[in-house]
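Chemist: any chance you can model this:
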Amino acid sequence: MSSVRSRSVWLASLIAIVCVVTAVGGGMAWSARRQAERVARAMTGGDPARAHDIMRRYGCGGCHTIPGLAGADGQVGPPLTGLVHRIYVGGVANNSPDNLIKWIVSPQTFTPRSAMPATGITEAEARDVAAYLYAQ
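Modeler: You can find the predicted model right below:
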């Protein structure tokens, strides 16, 4: 009976430790995510919370795979994961918030032969999209 009880106590302790570690890890991930969003807002002047609706409205997911956007699994343009770590935007311009925003609004300004169309997105909307992409 004693060994069964000690095993139960050990198992309960192990479960408690796993729950604490998971909660702390999840909290750290949430905190890192919030920090990335704050930095992205400061870099772009945009609001990543508005980006999902904007990207759906302009059909961005038809050409790009976009993290966190349901149905955005396009294969025409590059996936937009890890954009903050890339050196170039569109393969032609240094990756900076200003260049990304300009690229989203008018890619042909950088390269007339770009396959990315001018969608009619406004600069304010492009700032929101850029903030979202940099926060990922």
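Chemist: C-alpha from now on. contacts and neighbour counts both.
Modeler: Fine.
Chemist: please enumerate the strands of the protein.
Modeler: 88-89, 93-94 (DSSP state E).
Chemist: for these, which one ends up most surrounded?
Modeler: strand 88-89 (a mean of 18; mean count of other C-alpha atoms under 10 Å).
Chemist: so which elements touch it?
Modeler: helix 97-105 (3 or more C-alpha pairs under 8 Å, 6 or more residues apart in numbering; DSSP states H and E).
Chemist: for the comparison step, fold the sequence that follows:
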Amino acid sequence: MRWPRLVLPSLLAAVLLGGGAWWRLRQPGEDERVARAITGGDPARAPALLRRYGCAGCHTIPGVPGADGKVAAPLAGLRARVYIGGVVPNTAENLVVWLLDPRALSPRTAMPATGITEAEARDVAAYLYSR
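Modeler: Below you'll find the predicted structure:
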């Protein structure tokens, strides 16, 4: 079988870059721009929020000083996960709902409702998706 000229390089690139390595081709700052667009939040405001609402006490969170909790899952690479809290598909809207009221999605979760506002939850979601 003879492959068209453009298909073979594309297939080769897909094989060589497989396993999620496509992110290496993105431009600097693209993760943050995408995170802002899908969440409507500002990731720059999140580190202070993550400390204020106690997230840092339970989670290890990249880029947040003192966020080295061992109670709950580390939050590095959250955008690549399939589920949030192990129960709902990983979408921006589900993440915001999870941050607002985790027990609405998983009544038996150990994660408490923190009192975070929707705007703050969007900022936190943008931060987590940009890391």
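Chemist: after superposition, what is the TM-score?
Modeler: Once superposed, the chains reach a TM-score of 0.79 (TM-score structural alignment, normalised by the length of structure 2), with 107 aligned residues with a C-alpha RMSD of 1.3 Å.
Chemist: just to revisit the earlier point, mind putting the strands of structure 1 into CSV with distance to residue 43 of structure 1?
Modeler: Shown next, in CSV, are the strands of structure 1 (distance: least, C-alpha to C-alpha, whole Å):
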stretch, distance to residue 43 of structure 1
strand 88-89, 15
strand 93-94, 15
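Chemist: looking at those, which is closest to residue 135 of structure 1?
Modeler: In terms of C-alpha to C-alpha, the element of the strands of structure 1 nearest to residue 135 of structure 1 is strand 88-89, at 15.6 Å.
Chemist: report the aligned residue range of structure 2 for the closest one.
Modeler: Using TM-score structural alignment, the residues of structure 2 aligned to strand 88-89 of structure 1 are 83-84.
Chemist: for residue 68 of structure 2, which non-adjacent residue is closest in space?
Modeler: What sits nearest to residue 68 of structure 2 in space, not counting adjacent residues and going by C-alpha to C-alpha, 6 or more residues apart in numbering, is residue 60, at 4.1 Å.
Chemist: that neighbour matches what in structure 1?
Modeler: Using TM-score structural alignment, the partner of residue 60 of structure 2 in structure 1 is residue 65.
Chemist: that match: neighbour count?
Modeler: Number of residues near residue 65 of structure 1 (other C-alpha atoms under 10 Å) recorded here: 21.
Chemist: what's the spacing between it and residue 8 of structure 1?
Modeler: Per C-alpha to C-alpha, to the nearest Å, residue 65 of structure 1 is found 47 Å from residue 8 of structure 1.
Chemist: so which residues of structure 2 form helices?
Modeler: 7-17, 30-39, 46-52, 55-58, 92-100, 102-105, 118-129 (DSSP state H).
Chemist: any idea how far the match of strand 88-89 of structure 1 is from the chain center?
Modeler: Stretch 83-84 of structure 2 sits 10 Å away from the centroid of its parent chain (C-alpha atoms, centre = their mean, to the nearest Å).
Chemist: that one vs structure 1, average offset?
Modeler: For stretch 83-84 of structure 2, the mean distance to aligned residues of structure 1 following superposition is 0.2 Å (mean C-alpha distance after the TM-score superposition for structure 1).
Chemist: neighbouring contacts of that stretch?
Modeler: 89, 90, 94, 95, 98 (C-alpha atoms under 8 Å, 6 or more residues apart in numbering).
Chemist: columns distance to residue 110 of structure 2 on top of these, output as JSON lines?
Modeler: What follows is these, written out as JSON lines (distance: C-alpha to C-alpha, whole Å):
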{"residue": "89", "distance to residue 110 of structure 2": "19"}
{"residue": "90", "distance to residue 110 of structure 2": "19"}
{"residue": "94", "distance to residue 110 of structure 2": "17"}
{"residue": "95", "distance to residue 110 of structure 2": "16"}
{"residue": "98", "distance to residue 110 of structure 2": "12"}
